[in-house]
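Participant: Okay, sequence plus prediction incoming.
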Amino acid sequence: MKQTKNEIHNDSYGSILRIPSFCVLLVGRLISGAGQILFSMATMWYILQLTESALAAALIPMLPYFIYAFLGIPLATISDRLPKKQLLIWTDILRACVACILALLFMSGQMVPWHIYAANLLIAILGFLFNPATQTVIPAILPNPSKQLAPANALLNSSSKTIELLGYAIGGILVAFISVQSILFIYALTFLVSSLSIVFIHIPVTKVVKQKGISGFMRDSIQGITFLFSRKILACCIIFGAIINFAGAPLHIFTPIFANMVLHAGPQGYGLLQSAFAAGSIAGSLLSGKYAKRLSLARWFLISYLISGASLLLMPMFPNLYIAIACSFLLMLGLALVNVPLVTSILLSTPEEKRGRVMNSMGVLMSGISNPLGLLLGGWFIETYNPSWVYMGIGVFVVIMGLTSLFVRPFREEQGTHSRTQKASISSEV
């Protein structure tokens, strides 16, 4: 039986953007995302001016990483146990309240550094309650999640990267010309708008399954990890992702050094490379969202790592700013290619009542632990070795990991299953 035109295209970006609930949620997240960037920049800049300590300022963006690594899974367990719509609304409202209290402390002249750290801590905790609930809600508001979830995730990822790209540029201007308390009130307003948008979304009630007592809470908390490792293909994805994140984390340190020492391009060159990173992430998300079901996870991993590894190899081999910009774009495009299919696959295979824990467990295992360790090791590498050799070493490692995926048994089995499914789907359409 042939599919109708609407059935064929119900996974297109246009069809996703015609879903009112998704659009409202998307706009709300974009507005609050822009506010979060502004808040982080303003508080970091204020701490830097107040203490004249780069370390004191650096603690602000580092706080969410620490919270995520140590509390990400318990917070997701709490999120899974609470009604999703009310949780989304109240976490937004509470974040707005924290910002308003901070702004009032500024206005009264009673602000001290620990107030800013406490506010960032509370906002990070509320954010890690909000995010798992969002991941549970998105499949529930889509009419056909099996076909629409991949492009929906791609739109969320690419639009958030766009806001990040524009937000830091606009935020820098606002921080320079607007008072900190005004920025905090703007931040609070963005979250109030976000909470108001959620009021108008119909969110189906999620069934809650929980065990009693502290021991029950602990057992519930580890269910995300046990679920991921109960399926061989997901366990392999987690291990491969953690290894690559560990190897790639030092690029955050290497990029400004590479722009300065190898390209001799200064801060302008660094800014261009960062812009290319963001543009590549956007393009990779949109591409993989459109074609997520065409390839198996094994094939996405292979393509992703080969593109990324080759880009890292070419950058130091041809030390030219324009080549480096093109390679930076391809590097992040390659890394982004696997994200949407991976997240979509895990969301669709996870029971609704466990989604928050499973997704946060994936994040903690893949980046919450490996990224800080990679940054520490990367700092030592960049002090000891030439940046060009470090880039090439990481590039070779990433390519080897991509080729290794061809020989990993769960990846091969998943590829065979995907091929049979594709053939059956084509046969049914004829």
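Facilitator: Received the coordinates, thanks.
Participant: Only C-alpha atoms from now on, for both contacts and neighbour counts.
Facilitator: OK.
Participant: Nearest residue to the middle of this protein?
Facilitator: In the chain, the residue lying closest to the centroid (Cα atoms, centre = their mean) is Asn157, at 7.2 Å.
Participant: you'd agree that residue is up against Leu287?
Facilitator: No: counting by Cα atoms under 8 Å, Asn157 does not reach Leu287; the two are 11.6 Å apart.
Participant: which residues does the residue nearest to the centre of the chain contact?
Facilitator: If a contact means Cα atoms under 8 Å, 6 or more residues apart in numbering, then Asn157 has Ile282, Ser285 as its contacts.
Participant: That one: what secondary structure?
Facilitator: helix (DSSP: H, G, I helix; E, B strand; the rest coil).
Participant: which residue sits closest to Phe318, ignoring its sequence neighbours?
Facilitator: Ala324 (7.9 Å; Cα to Cα, 6 or more residues apart in numbering).
Participant: Look at that neighbour and say how many residues are nearby.
Facilitator: 26 (other Cα atoms under 10 Å).
Participant: Distance-wise, check it relative to Leu335.
Facilitator: Ala324 is 16 Å from Leu335, where distance means Cα to Cα, to the nearest Å.
Participant: all strands for the protein, in order.
Facilitator: Counting by DSSP state E, the chain has no strands at all.
Participant: Trp300 is in contact with Leu337, correct?
Facilitator: Yes: between Leu337 and Trp300 there is a contact under Cα under 8 Å: 6.8 Å.
Participant: what's the neighbour count on Ile233?
Facilitator: Neighbours around Ile233, by other Cα under 10 Å: 19.
Participant: let me fix that: Ser21
Facilitator: 19.
Participant: Report the contact partners of it.
Facilitator: Contacts of Ser21 by Cα under 8 Å, 6+ apart are Ile141, Phe200, Ile201, His202.
Participant: Those, buried ones only, as a PyMOL selection?
Facilitator: A single PyMOL command selects the buried members of the contacts of Ser21 (16 or more other Cα atoms under 10 Å):
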select buried, resi 141+201
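Participant: which pair in the contacts of Ser21 spans the largest distance?
Facilitator: Ile141 and Phe200 (12.3 Å; Cα to Cα).
Participant: now the helices for the stretch 151-300 of the chain?
Facilitator: 180-199, 213-221, 223-230, 232-248, 251-257, 266-291, 297-317 (DSSP state H, counting those that start in this stretch).
Participant: okay, those helices in JSON lines with distance to Leu174 next?
Facilitator: Shown next, in JSON lines, are the helices of the stretch 151-300 of the chain (distance: least, Cα to Cα, whole Å):
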{"stretch": "helix 180-199", "distance to Leu174": "8"}
{"stretch": "helix 213-221", "distance to Leu174": "41"}
{"stretch": "helix 223-230", "distance to Leu174": "41"}
{"stretch": "helix 232-248", "distance to Leu174": "32"}
{"stretch": "helix 251-257", "distance to Leu174": "24"}
{"stretch": "helix 266-291", "distance to Leu174": "18"}
{"stretch": "helix 297-317", "distance to Leu174": "34"}
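Participant: okay, now the one to match up with it:
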Amino acid sequence: MHAPAASGRTLFHNPDIRRFGAARFLTGLAYQMQAVALGWFVYDLTRSALALGLVGLASFAPAMLGALVTGHVADAYDRRRVAALAYGLLTVAALGLTALALAHLAPVWPVYALTILVGTARAFANPATQALLPTLVPREQFGTAIAWNSSLWQSAAVSGPAVGGLLYALGPAVVFGTAAACFGLAAVAIAGIRPPPPAASGRPPVTWATLLAGLTYIRSQPVVLGAITLDLVAVLLGGATALLPIFAQEVLHVGPLGLGLLRSMPALGAVATAVFLAYRPLTHRAGPRLLIAVAVFGAATVGFGLSTALPLSMACLFVTGAADMVSVYIRQSLVQGETPDAMRGRVAAVNTVFIGASNELGEFESGTLAALIGAAPAVVVGGVATLVVAGLWGRLFPALRARDRLIA
């Protein structure tokens, strides 16, 4: 029923997997450090919940607007080079944020401009890296590879916010500069992966049919569509990440280090779950477990919104991360395991838009709602809405509810 524990160790005998893992860890570390610094930096400049939400919108918009192009690029060109160039662009953006912090500029619009540049780079990097991973491992190791990849990413997400909070005491420029160094090293690591053999079918032509192929495929697969849209709506409504600076300052009364700890808790829950899944992969009752995980995510979000104690708030965020990891594991296994390699980039680009909508656009939604009714009520309302969505999706997508095996 379960894959052998040795399968995870076997993965890291592959030097390309080690390079891929190093790149993922470094970029995850940089993203999280930069996110902590960026949130605190913008809030220091504006004291506005809406301004925090706009950071999420600026980061998400490029992925949404360019999904058709970024997916086609990931399928038409060498995915290693696409990812390496994107990481290089992230390095440039982080250096720009470093310069802004050193210049002590009061206007916030240059920060938004560089955040758009970050979002553009991520829009190209995400489909390329998602589509690259399945080409590095045998099909029977997809689930284990996804779990180990997620554990590396989440390990960086655990340490990144805490490191970012500590470094912020030395100034935001130190955090942004360290993130730039991590992005640069990640570009070198991903570029060192051995080039894949050329595709037999060659480069796909640029037509509306090929550009829309990812969306067309997802619409034709009710289980995949249900899983992706469930994650989209649940995290869009229930995400509280953008509001953590407000909770840290005004509800829990902790400083940048406390904010870093709060941001680390979802990732800590996720990495613990990912390591468990790497050694004990899910093989049955995939659909019901996904629905249960989303319901748990919603309940924990409600608990966080009601909490006024740091330990309880951290525990609730830990549970949200663990539940979200189950959702990520199931969704990514379905998407990567059942999509033909020739169109994995385009499917991954659509998936990236859904992920971005549930995270960055969710930050915009959270910031806007918090500006209207307050941070704590906004989080509680979002958590309750997530619980409703979990029940509703079970009825709207019976194929997802009935799905047993994770990989057919």
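Facilitator: That came in fine, so what should we check first? This one's a predicted model, so the numbers in the text were calculated from it and none came from an experiment.
Participant: so the residue nearest to Phe318 of the first structure makes contact with Leu273?
Facilitator: Yes: taking Cα under 8 Å as the definition, Ala324 of the first structure is a contact partner of Leu273 at 7.3 Å.
Participant: Now check the second structure for the residue matching Val343 of the first structure.
Facilitator: Mapped onto the second structure by TM-score structural alignment, Val343 of the first structure lines up with Gln332.
Participant: If you drop the residues flanking it in sequence, what lies closest to its match?
Facilitator: That would be Ile146: by Cα to Cα, 6+ apart, it lies 7.2 Å from Gln332 of the second structure.
Participant: Report the contact partners of the equivalent of that neighbour over in the first structure.
Facilitator: By TM-score structural alignment, Ile146 of the second structure lines up with Asn153 in the first structure. Asn153 of the first structure sits next to Gly289, Val340, Thr344 when contact means Cα under 8 Å, 6+ apart.
Participant: What is the nearest of the residues you listed to Gly379 of the first structure?
Facilitator: Among the contacts of Asn153 of the first structure, Val340 lies closest to Gly379 of the first structure (Cα to Cα), at 29.8 Å.
Participant: ok, the residue nearest to Phe318 of the first structure to Pro341 of the first structure distance?
Facilitator: Distance from Ala324 of the first structure to Pro341 of the first structure, by Cα to Cα: 27 Å.
Participant: what's the answer for Arg81 of the first structure, then?
Facilitator: With distances taken as Cα to Cα, Arg81 of the first structure is found 27 Å from Pro341 of the first structure.
Participant: neighbour count winner among those two?
Facilitator: Pro341 (29 against 18).
Participant: residues in contact with the more buried one?
Facilitator: Ala150, Ser288, Gly289, Ala292, Lys293, Leu297, Trp300.
Participant: again, only this time at 7 Å
Facilitator: Ala150, Ser288, Ala292, Leu297 (Cα atoms under 7 Å, 6 or more residues apart in numbering).
Participant: and which of these is nearest Ile282 of the first structure?
Facilitator: Distances from Ile282 of the first structure to the contacts of Pro341 of the first structure, taken by Cα to Cα, are shortest for Ser288, at 10.2 Å.
Participant: can you pull the contacts of the residue nearest to that closest one when sequence neighbours are not counted?
Facilitator: Distances taken as Cα to Cα, 6+ apart put Leu337 closest to Ser288 of the first structure, at 5.2 Å, once the chain neighbours are dropped. The contact partners of Leu337 of the first structure, by Cα under 7 Å, 6+ apart, come to Gly284, Ser285, Ser288, Trp300, Ser304.
Participant: give me that answer again for 10 Å
Facilitator: 154, 280-289, 291-292, 300-301, 303-305, 307-308 (Cα atoms under 10 Å, 6 or more residues apart in numbering).
Participant: Please apply the same query to Ile163 of the first structure.
Facilitator: Ile163 of the first structure makes contact with Leu30, Ile31, Gly33, Ala34, Gly35, Ile37, Ala169, Ile170, Ala278 under the criterion Cα under 10 Å, 6+ apart.
Participant: what is in contact with Ile141 and Phe200 of the first structure at once?
Facilitator: Pro20, Ser21, Leu25.
Participant: isn't the last one right next to Ala152, touching?
Facilitator: No: in this structure, Leu25 of the first structure sits apart from Ala152 without contact. The criterion is Cα atoms under 10 Å, and the distance is 11.1 Å.
Participant: what is in contact with those two at once?
Facilitator: Common contacts of Leu25 of the first structure and Ala152 (Cα under 10 Å, 6+ apart): Ile138.
Participant: more crowded one of those two?
Facilitator: The neighbour comparison of Leu25 of the first structure against Ala152 (other Cα under 10 Å) goes to Ala152, with 28 against 21.
Participant: What's the local residue count around the nearest residue to the more buried one once chain neighbours are set aside?
Facilitator: Once flanking residues are discounted, Ala152 of the first structure sits nearest to Ile16: 6.4 Å by Cα to Cα, 6+ apart. Other residues lying near Ile16 of the first structure total 21 when counted by other Cα under 10 Å.
Participant: Return the residue of the second structure aligned against Ile16 of the first structure.
Facilitator: Checking TM-score structural alignment: Ile16 of the first structure goes with Leu11.
Participant: And Ile123 of the first structure, by the same measure?
Facilitator: Match for Ile123 of the first structure (TM-score structural alignment): Val118.
Participant: quick one, what contacts that match?
Facilitator: Here Val118 of the second structure is in contact with 31, 58-60, 62, 86-87, 89-94, 112 (criterion: Cα under 10 Å, 6+ apart).
Participant: can you check Gly416 of the first structure too?
Facilitator: Applying Cα under 10 Å, 6+ apart, the residues near Gly416 of the first structure are Ser296, Pro410, Gln422.
Participant: between those residues, which is nearest Leu71 of the first structure?
Facilitator: For those, the closest approach to Leu71 of the first structure (Cα to Cα) belongs to Pro410, at 30.5 Å.
Participant: residues in contact with the closest residue to Ala37 of the second structure other than its chain neighbours?
Facilitator: Distances taken as Cα to Cα, 6+ apart place Pro172 nearest to Ala37 of the second structure, at 5.9 Å, with adjacent residues excluded. Listed by Cα under 10 Å, 6+ apart, the contact set of Pro172 of the second structure reads 33-34, 36-38, 40-41, 97-98, 100-102, 164-165.
Participant: ok, Pro172 of the second structure to Val254 of the second structure distance?
Facilitator: 18 Å.
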